[in-house]
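1. my questions concern the predicted model and sequence given below.
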Amino acid sequence: MMENVRIYEVGPRDGLQNEKAIVPTQTKIALIDLLSQAGFSHIEATSFVPAKWVPQMADATEVLNGINRAHGVTYAALTPNIIGYEKALAAKADEVAIFGAASETFSQKNINCTIAESIERFIPIVERALADGVPVRGYVSCVVGCPYEGDIAPEAVAQIAAKLFELGCYEISLGDTIGAGTPEKIIAMLNAVKQHVPVDKLAGHYHDTNGNALDNVKASLNEGLRNFDSAIGGLGGCPYAPGAKGNVSTVKLAHMLEREHYHTGLNFDVLAKAEALLSTLGENHD
């Protein structure tokens, strides 16, 4: 019997946020509607961040209000502060995410505060979400390397992951933001994090900047991970991480997992339609 691996689709948010040209709201809705048919249990749909930070996400409410919600699919939104959380709740996001970093410099560049200050900011969001019955997912960026600081110590990653888990995040997504990871570095990082957070509460979020993402997924599978983030068409990257373009492609990841005898439950015909829609954005992302 094939073992299940969950792929968490992040293309509509983490993927599109880095597109220079504003993607029409109706195109975002059409993309999410296709992804909703593809067999995902979780789709990161948008983020409620100030438009001056990420103009691409200024239509977050319209996107969540416009999609056709499929039964059994969780639609998530990134919420950096309590104002964003309240907007996400009003737009009926099923899940929210908070975003920390293992690098002090990246934290300052990305969310304009120290790591410690970011945790303080997250406390009211998580408390409110848990009281409202809304699941919270925690992200840790720069888990291997930082565009400003270079290599990141595995224990630094473990500390922020542990804090997010203690706050009440049901899962911690470990982001190789600049694609600096190699299997050896990923394993070292995971071994540190697993001392603090159960492996079934972890997800790998690996960028393919240097072509190592699939090898890093394989190494993570051997370490017990069964949850991975990816973006349709290999979209995106963080706007605050120079040169970081390229989440691992959902289709490439799913094909690799199937070859390795894992079950993803995804429909490749529908995924092909979603990739075809992306080609209308004027750039080939795969």
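-> Happy to help now that I have it.
2. could you use CA atoms for every contact and neighbour count after this?
-> Noted.
3. for the stretch 1-150 of the chain, which segments count as helices?
-> Assigned helices in the stretch 1-150 of the chain, in chain order: 25-36, 60-66, 82-90, 104-111, 115-132 (criterion: DSSP state H, counting those that start in this stretch).
4. okay, pairing it with this:
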Amino acid sequence: MNLPATVRIVEVGPRDGLQNEAAPIPTAVKIRLIEDLAAAGLSEIEAGAFVSPKWVPQMADSAAVLAGLTRDPRKRYPVLVPNLQGLEAALTAGARDVAVFAAASESFSRKNTNCSIDDSIARFEPVLSRARSAGVPVRGYVSCVLGCPYEGEIAPEAVARVAKSLIDIGCHEISLGDTIGVGTPLATQRMIGAVAEAVPIPQLAAHFHDTYGQALANLLAAMQMGISVIDSSVAGLGGCPYAKGATGNVATEDVVFMLDGMGIQSGIDLTRLAEAGWRVLRHFDRAPQAGVSRALWQKAQKSQA
């Protein structure tokens, strides 16, 4: 199998994982989670989003999170920005990595950003220009790459067109998101094959939700295509407010366990990672639900009994 020797994991839990929690989460809890994840070996951790608090109230304290972090200079702490105003707020708060988000589905784009796909790309052009002048790299997300809650199946060519548009305006990396978790391995490979004709594989990342339990299989399929960057969320936290019923991202613990078992290096300490997840779950008074985290937690409980 054509598998990478190492994989870079982009931890999205503190942003994508927490953004849909209904009850406000204290800033200190978010900061502790990010610092715990960095201590576990994560090198890139999404720290927040500079979006309107009206739409995503949980991210309203992103500036305070960045201000309170003890940052490791070897780590990256990207934040999501929807427009130029969001970028300026992020830069003022000290962000040194940002991300923008588009969709491969026209309907999803209008529901999520209140504009068409083409208009969303045009909206990002001044964002990329300003970020470039500030020396800040921009990552691009593409949602609904394997299915849409409003349109159903999405053509791989549609994904490729959006991914190339983001690269053309200056994004350094494109994260391909199965937002509602309906993808399967062969569909994943067909989609990546189409995108790779427009964007080089080294500039692509895989971002899969686990709604139908296919995320790990899809990630293996993606790695077989040469992808070596994976987005995941500690403890499987998260979902999508615009995709009813969609569960969280694939759990980082599950990904690391799979990579460890395959001899693929990630640089992450699985035990410390799981403990970081347990700590934030205690804030919600929840037991671990994601597979590896739950298994390790049950093992730890037995050893303490």
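-> That came through fine. All of these numbers come straight from a predicted model, not from anything done at the bench.
5. in TSV, list the helices of the stretch 1-150 of structure 1 along with distance to D176 of structure 1 and mean neighbour count.
-> Output for those, formatted as TSV (distance: least, Cα to Cα, whole Å; neighbours: other Cα atoms under 10 Å):
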stretch	distance to D176 of structure 1	mean neighbour count
helix 25-36	24	20
helix 60-66	25	19
helix 82-90	25	19
helix 104-111	13	18
helix 115-132	17	16
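6. among those, which is nearest G236 of structure 1?
-> helix 25-36 (14.1 Å; Cα to Cα).
7. ok, back up a step: which of the helices of the stretch 1-150 of structure 1 sits closest to P242 of structure 1?
-> Among those, if distance is taken as Cα to Cα, the winner is helix 104-111, at 11.0 Å.
8. any idea what S103 of structure 1 aligns with in structure 2?
-> Under the alignment (TM-score structural alignment), S103 of structure 1 pairs with S105 of structure 2.
9. test my guess that that match contacts C144.
-> Yes: applying Cα atoms under 8 Å as the test, S105 of structure 2 and C144 come out as touching, 6.4 Å apart.
10. which neighbours do those two share?
-> I154 (Cα atoms under 8 Å, 6 or more residues apart in numbering).
11. against M225 of structure 2, how distant is A187 of structure 2?
-> Shown here: A187 of structure 2 relative to M225 of structure 2, a distance of 12 Å by Cα to Cα, to the nearest Å.
12. related to what we said a few turns ago, and the match of S103 of structure 1, how many residues sit next to it?
-> By the criterion of other Cα atoms under 10 Å, S105 of structure 2 has 28 neighbours.
13. if I look at it, how far off is K164 of structure 2?
-> Taking Cα to Cα, one finds S105 of structure 2 at 15 Å from K164 of structure 2.
14. same thing with L69 of structure 2?
-> 34 Å.
15. circling back: could you export the helices of the stretch 1-150 of structure 1 as TSV, including distance to P154 of structure 1?
-> TSV is the format used below for the helices of the stretch 1-150 of structure 1 (distance: least, Cα to Cα, whole Å):
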stretch	distance to P154 of structure 1
helix 25-36	34
helix 60-66	34
helix 82-90	30
helix 104-111	14
helix 115-132	15
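16. out of these, nearest to G138 of structure 1?
-> helix 115-132 (9.7 Å).
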